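>>> Can you look at this prediction? I've put the sequence above it.
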Amino acid sequence: MNLGPLEIGLIVLAILLLFGYKKLPDASRSLGRSLRIFKGEMKGMKDDDVRTKDAAQTAPVRGEIAGPAGDDPSTQLHEEARAAEARAAELRARAEQTRAADGSR
């Protein structure tokens, strides 16, 4: 599909008539924020997928011992809790950065 200058001009004129020239900057700003949030969420989902695959590859199979034979379950639970706390802190920091970026505009 080939758009010439006349078609593009008609499209721009129709948009101006529909939304008005005063609302276009706000609409474009809102669209930019939405795209930025969407892009960040997609990146987060990709990171989560990579972490899930890594965890699945290193997770013990049912009946398999995860560490050395002398490890007790409480040590493993403490390590998992530390990892979960680190992940929660990372997510809180990311959320604060997003709020700060949105608040500064």
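Nice, thanks for sending it over. As the structure is a prediction and not an experimental result, all values here were calculated from the model. Residues are numbered from 1 along each chain as shown.
>>> rest of the way, CA atoms for contacts and neighbours
Will do.
>>> So in this protein, which helix runs the longest?
As assigned by DSSP state H, the longest helix anywhere in the chain is helix 24-58.
>>> got a list of what the residue most central in space within the chain touches?
Residue closest to the mean C-alpha point of the chain, counted by CA atoms, centre = their mean, is Glu41 at 2.0 Å. Applying CA atoms under 8 Å, 6 or more residues apart in numbering to Glu41 gives no contacts.
>>> ok, second structure coming up, stack it against the first:
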Amino acid sequence: MFGLSEIAIILIVVIAVLCAKKLPELTRSAGKSARILKAEARAMKDEDDGERAAPRVIPGETVTPRPDEPKA
């Protein structure tokens, strides 16, 4: 009768007809999301490459416990 591809095409057409008013907004939103995801992935890659080149040093002070303090 109907195969999987025919049912998928029919569903796509039905969704396009019923959601014609919202479709441009949905595609715009999907495009923005894809751009944000791509930018974040690129930023993470750049961050990882930077950490391998030179370790990040966080300034601070070292606190050593006194010998008479009980350990927690």
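Received the coordinates, thanks. Quick caveat, the model's predicted, so the values are computed rather than measured.
>>> Distance from stretch 27-43 of the second structure to the middle of the chain?
8 Å (CA atoms, centre = their mean, to the nearest Å).
>>> what does stretch 21-38 of the first structure give?
The mean C-alpha position of stretch 21-38 of the first structure is separated from the chain mean by 19 Å, CA atoms, centre = their mean.
>>> So which bits of that stretch are buried?
By neighbour count on 16 or more other CA atoms under 10 Å, the buried set for stretch 21-38 of the first structure is empty.
>>> Specify, as a residue range, where it falls in the second structure.
Under TM-score structural alignment, the counterpart of stretch 21-38 of the first structure in the second structure spans residues 20-37.
>>> which residues are contacting that stretch?
Ala16.
>>> What of stretch 9-16 of the second structure?
Leu23.
>>> Only the buried residues of it, if you could.
Buried residues in stretch 9-16 of the second structure, defined by neighbour count with 16+ other CA under 10 Å: none.
>>> what's the average distance of that stretch to the first structure?
Superposing on the first structure and averaging over aligned pairs (mean CA distance after the TM-score superposition for the first structure), stretch 9-16 of the second structure comes out at 2.3 Å.
>>> now that stretch, how far from the centre of its chain.
Worked out by CA atoms, centre = their mean, stretch 9-16 of the second structure lies 29 Å from the chain centre.
>>> so the strand or helix carrying Leu91 of the first structure matches what in the second structure?
Per DSSP states H and E, Leu91 of the first structure falls inside helix 73-103. Counterpart in the second structure of helix 73-103 of the first structure, with TM-score structural alignment as the criterion, is absent.
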